[in-house]
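Asks: model this:
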Amino acid sequence: MSEFILQMKNISKTFPGVKALDDVELEVKHGEVHALVGENGAGKSTLIKILAGIHKPDAGAQFFFEGNEIEINKPNDATMKGISIIYQDLSLFPNLSVAENIYIGQDSHKRSWNKMNWKKIKNKAEDALNELESDINPNSVVEQLSIAQQQLVEIARALAFDSKLIVMDEPTSSLSSDEVEKLYKVINKLKKRGISIIFISHKLRELFEVSNRFTVLRDGKFVGSYVANQTTEQELIKMMVGRSVTYEKNQSKTEVGETILNVSNFSKKGNFKDISFDLRKGEILGLTGLVGSGRTELAQAIFGVSSPDTGSVKLFDKEISIKNSEQAVKHGIAYIPEARQTQGLVLEQSIVNNISLPVIKKLRNKFKLINRKKEVEIADEYVKTLDVRPPLPELNAEKFSGGNQQKVVIAKWLSADPSVVIFDEPTNGIDIGAKTEIHKLIRRLANDGIGVIVISSELPEILAVSDRILVMRKGRISGDLGVQEATQEKIMNYSLEGSGNVKTNQVANHSDEVTQEV
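Replies: Coordinates of the predicted model:
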C-alpha cells in the first residue's frame, strides 16, 4: 500500500493570458494534515479546483489515489473517490434541514419507489454528527445555524460520504477563538480515524498548530514540501514570498487636520448604544473589540446599510442625512465590507465593471452612454497601483483569488474619490505580502488627507496601522487609546472587562501575532 493517499503530478493550468499553475505536484499521506500555503495568486485555489474536478488541467497531469492512477474530469469523480472539498464560502442549502444537506447527492436513503426515507436520513445524520460530538439538531434549518455549526454540517456531510480526504479552505476565517479551538479538536478526531486533510490558511499560528507537513506554492510554481516541526515561521514566509516580511506597531505621530466626520449619540437597539466619536483629516482610527461587540453594525449604520434609532452624523461640521448607501457615497463616504464576495463584488462581472460601479453615472456622456475608454483607463490604473494579479481587467471577478478580489473592492471605492473610507477586516484571508501592501495603501490614503476607519479583530494589525484606537464592548465604546499608549493587553482589558486587569494568557487566547499571519 502506498504511503500517500493522494499524489498529483505534472499539474499545469493555463487560462487565457496567464499560466496559473506550472508543473506543480502535491503529495498527501494517509491520516495527516497537509497545509497548502502560498500568497494570494500563488495557485492554491486553482489546484484545489482541479482536484475537485471543476477545472481541467493541461495535458500531462497525473492523479494517484491510494496508489492507483485515477481520472478526475468532473466534481462527481472526486466525490465518488472519497474526496470532499469544504470551501471558504460554504456550499450548503440554507433553506433545507441539516439532515437534508448532509445527504444531498446520495442514493442509499431512497426506497425502491423513490420516496424519501426520512427516518433513515435523520438517523444517518445523527450518526455523522455524533462522530463529531456535535449536539446540532438534524431537523434544524441550516440558515438558523452559526457559521461554526454550518462548518460542522459540511464536515459531517464529508463523513457521510465516507470521505478519505477532506480539503478545508480557510476554515477559521469567520470563527471566534473558542470556535477555532473546537475545530482543532474535530481535526484531531478525523486524523485519528485515518482521514487525511488538506488545510489552507493564511494564519501561520494555525498552520503550525494543526499541520504535519507543508507544500508551498509561489507564482504558480512548486517550491517544495516541508515537515512542519522542522521549519520555522520566517523560513515558511520567505519560501512563500521570496523575502522576509514583518510589520511592527505604528510609531508615527501623524499630523492630523480638521474634523471630517462626527458621529454623535448613535444607538441601535440590540447592536450599539451611545456611540460618539470624531474622525479627523489624515487620521487612521482603529476600531476593535471581540466578535459581537457591534463594530460592523456601527460601520454599516454610518454607511446607510441600516438606520440607527437615534443619533446624528456631521461631515465637515455639517449635519447630513444618510438613509441608504447611495447617499453615503454622494457624501464621500466609502465602506469596504468584510464579506467581499457577497457584499463587495459582482462576481459574474469583469474587474472593469466592478471598479466603475460607484462612478458609473459620471462616465456617461450626453447620450447617457458609458465612456468605455475612460472606464477601462480607470480600471487599468487601479489594477496597476494595487498590483491585482493576474493583471487582466476584463476577467470576471470570480476568477481571482480572495486577496486579489479584496484589492478590487478597494479599487472600486477609491475610484469614487471619497473623503472617508471605512475598512471592515481589510486583510481577512489575505497573505502577509498583500497585507503589508494594503497597510501601506491605508497609510497613503491618510497622508492624502482622507479620514480612515479600520475595523479589525487582529490586535497587531490595529496597532500597526492606527493613529488612535477605539475599543468596543457589548455595543459601547469602552476605551479610547492613542497608539503610543496602546498595547495588546490594554486593548483586551477594554474588550473583555471594559476596564481593569486581564491576564496575559487571556490576550494570547484572543489574538494572533501578526508575524504569524500569512
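Asks: alpha carbons only for contacts and neighbour counts from here, please
Replies: OK.
Asks: quick one, what contacts residue 477?
Replies: If you count contacts by Cα atoms under 8 Å, 6 or more residues apart in numbering, residue 477 has them with 275, 470, 471.
Asks: Here is the second sequence; please produce its structure so I can put it next to the first one:
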Amino acid sequence: MTEAPLIRLDAISKSFAGVQALNGVSFSIGAGQVVCLAGENGSGKSTLIKILAGVEKPDGGQVTIEGESFPALDPRVSVARGIQVIYQDFALFPNLTVAENIAFSAELASGHRLVNRRRIKTLAETLLKRIAVDIPLDARVETLAVADKQLVAIARALALDARLVIMDEPTTALTEREVQSLLAIIRRLKAAGVAVLFVSHKLAEVFEVCEKIVVIRNGHVVSDKPAAEFNLDSLAFHMTGRHFEMTVARAFDPEAAPILEVAGLGRDGALRDIDFALRPGEVLGIAGLLGSGRTQLAKALFGLLPMDSGEIRVDGEKVALASPLDAIAAGIGYVPEDRLTEGLFLSQSIARNIAVGRLDAFSGPLGWLDRDGLGGEARDWLKRLNVAAPNAEVPVKSLSGGNQQRVVLARWLAGSPRILILNGPTVGVDIGSKADIHGIIADLAERRLGVVVISDDLPELIGCCHRILVMKAGQIVEEIPGGSIDAGELAARLAS
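Replies: Modelled structure (predicted):
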C-alpha cells in the first residue's frame, strides 16, 4: 500500500484582477521528500507559496494535509499543520539575539507569559545542534552574515515542529561554500522526515538535492517528474518553452589601446596592488569568494570607495574618482549587486528610474522637464531591452527581478557609458531573463564598450568573459582565459 503524501494540492486556481495566476495546479509532496518548484518569474510560484502559507485563498481546488482537506488555509492553520516558509528576506528581528529569534514563535505558541532566558537558550541550542551549526546564541541577528541569518530562520522553523519547509530562493546571496552547507542541512532535514519545497533559479543546485521537480509555466503544471528524468537543458525548456545557448561576445582586439587602465590601486584593509587593463569590446570577469575584495574594487572604480594609492586612466587620461559623479563624467557606469536597495527607486515609475541620470538632457532653460521626451526615451529602452511591462509609467516594484535588472541597465545605457561594471548581473533572475542579459552583455561588447562582470555564477563568468581575474584577500592572484577552465576547477582555485 502506497503511503499517503504529506501535502497534496488538487486543481488549485487563483486569479488577480482578471489575470489567471494559477490554473488547475495539482501535485503532491511526501514526508521527507525534497521537491523543486521550478518556473520563470511570473509563472505562479509565489502565489502558490502564499496559498500554502495561508496568506492567499485559492479561487478553486483544495489542499490536503495528512489526509485532511482544506478549501483554504489561514496562517495559523498552516503553521499548526507544520508548514513553514523561509522567505528571501528571512523575516527575522534584527535587534533580537539569535536565541530570541529562534524561540520567539515557539514561545508565543506555548502561551508562556513570562520570559525564561534559560529555556529560550536551551531550545535554540538544541535546534542549532539538530542542523549541525554553531552560531553564538547571544549575537544580535543584525550582526550576522546572510548565510547565518538563513540558518537562524531554518532553526526557527523547526522550533514549531515543521513538517514542510518552503525555501524561496534560499541561495541567491550565498557563496558557493555556503550553498553546499545549506544543501547539506536540507539533506539532514530530509533524513529526519521533514519535507522541503525548494524554489531556486540556480538549476545546478536543484539536481544536487531534489528528488522530484514540479515545473509551472503560465500558471499551469507542465511537468511533474523525478529529477533524474531531467537535465539542465530539458528543465530550462520545460520552464520557458525555449532552448538556450550561452551568448558569447565576439573576440576583441587585444592590441587595441585600453579604455581603462588600473595601476597599483590600493586601500588599507581592502585592496592591494591592483593592476589590469580593459579594452574596447572586452568582457572582463572578476571572480572571488566573499571578502576577496571584488565588490570593493567595483566601488573604487565608480568613486564610491576612496583609494590610498595607485591611479586610474580612462582613454589614457588619468582620472580622479572621488565620487560617482566623477565616474559618470569619465564614462563609467555601475550596476550594483543589490538592485532593490542600491539600484532602483522602487515606488517610482520605470520612466523616472531610467531618466534619473539624464534629467539635464531633458530640461529647458527655465528648468522645465520635457516629459514627452523622457517618456519617449524610456519607451525606446523598454523596447530595445525587451522589458515586459504594460507601459513606462508603472512602478518599477511591479516588475519581475529580470525586468528590474533590465531597467537598471537601461538607466546606464541611456547615458552612453564607455565602461560598464556589472556586479552580479543575473542574481535572482529566472533562466529566460538570465539568457537575455547574457545577450545584452555580448551586444554591449559588440558596440565596443568595455564590460566588467563580477559574479558568483562561475559558468556565467566562463561563458561570457574573454578573461577572468581571480581575487583573494584584496589582490588579483591569477588571470584565466575565458572558456579555458570548467566551473569545478575554477571553484577549486577560488577555495585553495
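Asks: re earlier: between the contacts of residue 477 of the first structure, which is nearest residue 388 of the first structure?
Replies: residue 470 (31.4 Å; Cα to Cα).
Asks: check contacts around the residue positioned nearest the centre of the second structure.
Replies: Centroid-nearest residue in the second structure, with Cα atoms, centre = their mean: residue 428, separated by 2.6 Å. The neighbourhood of residue 428 of the second structure, defined by Cα under 8 Å, 6+ apart, consists of 169, 172, 201, 401, 402.
Asks: one more time with 10 Å
Replies: For residue 428 of the second structure, the contacting residues are 41, 169, 171-173, 200-202, 338, 400-402, 405, 434, by Cα atoms under 10 Å, 6 or more residues apart in numbering.
Asks: out of those, who has the most neighbours?
Replies: residue 405 (27 neighbours; other Cα atoms under 10 Å).
Asks: What's it aligned with over in the first structure?
Replies: In the first structure, the residue matched to residue 405 of the second structure (TM-score structural alignment) is residue 406.
Asks: that's a strand at that match, yeah?
Replies: No. With DSSP: H, G, I helix; E, B strand; the rest coil as the criterion, residue 406 of the first structure is helix rather than part of a strand.
Asks: Secondary structure element holding the closest residue to residue 402 of the second structure other than its chain neighbours?
Replies: Ranked by Cα to Cα, 6 or more residues apart in numbering and with sequence neighbours excluded, the top spatial neighbour of residue 402 of the second structure is residue 429, at 4.7 Å. Counting by DSSP states H and E, residue 429 of the second structure is held by no secondary-structure element, helix or strand.
Asks: how about residue 162 of the second structure, secondary structure?
Replies: Using three-state DSSP, the structure places residue 162 of the second structure in coil.
Asks: List the contacts of the residue nearest to it when sequence neighbours are not counted.
Replies: In this structure, residue 162 of the second structure finds its nearest non-sequential neighbour in residue 82, 4.3 Å apart by Cα to Cα, 6+ apart. Applying Cα under 10 Å, 6+ apart, one finds that residue 82 of the second structure lies in contact with 65, 157, 158, 160, 161, 162, 163, 164, 165, 194.
Asks: Now check the first structure for the residue matching residue 82 of the second structure.
Replies: Aligned partner of residue 82 of the second structure by TM-score structural alignment: residue 82.
Asks: What about the contacts of residue 477 of the first structure, which are in strands?
Replies: Judged by DSSP state E, those include 275, 470, 471 as members of strands.
Asks: List the contacts of the nearest residue to residue 201 of the first structure once chain neighbours are set aside.
Replies: Once flanking residues are discounted, residue 201 of the first structure sits nearest to residue 170: 4.8 Å by Cα to Cα, 6+ apart. By Cα under 10 Å, 6+ apart, residue 170 of the first structure lies in contact with 86, 87, 88, 89, 199, 200, 201, 202, 203, 429.
Asks: tell me which element residue 204 of the second structure is part of?
Replies: Assigned by DSSP H and E, residue 204 of the second structure falls in helix 203-209.
Asks: Could you give the residue range in the first structure aligned to that helix?
Replies: Against the first structure, helix 203-209 of the second structure falls on residues 204-210 (TM-score structural alignment).
Asks: so which of the contacts of residue 170 of the first structure comes closest to residue 117 of the first structure?
Replies: Out of those, the member with the shortest distance to residue 117 of the first structure (by Cα to Cα) is residue 86, at 26.3 Å.
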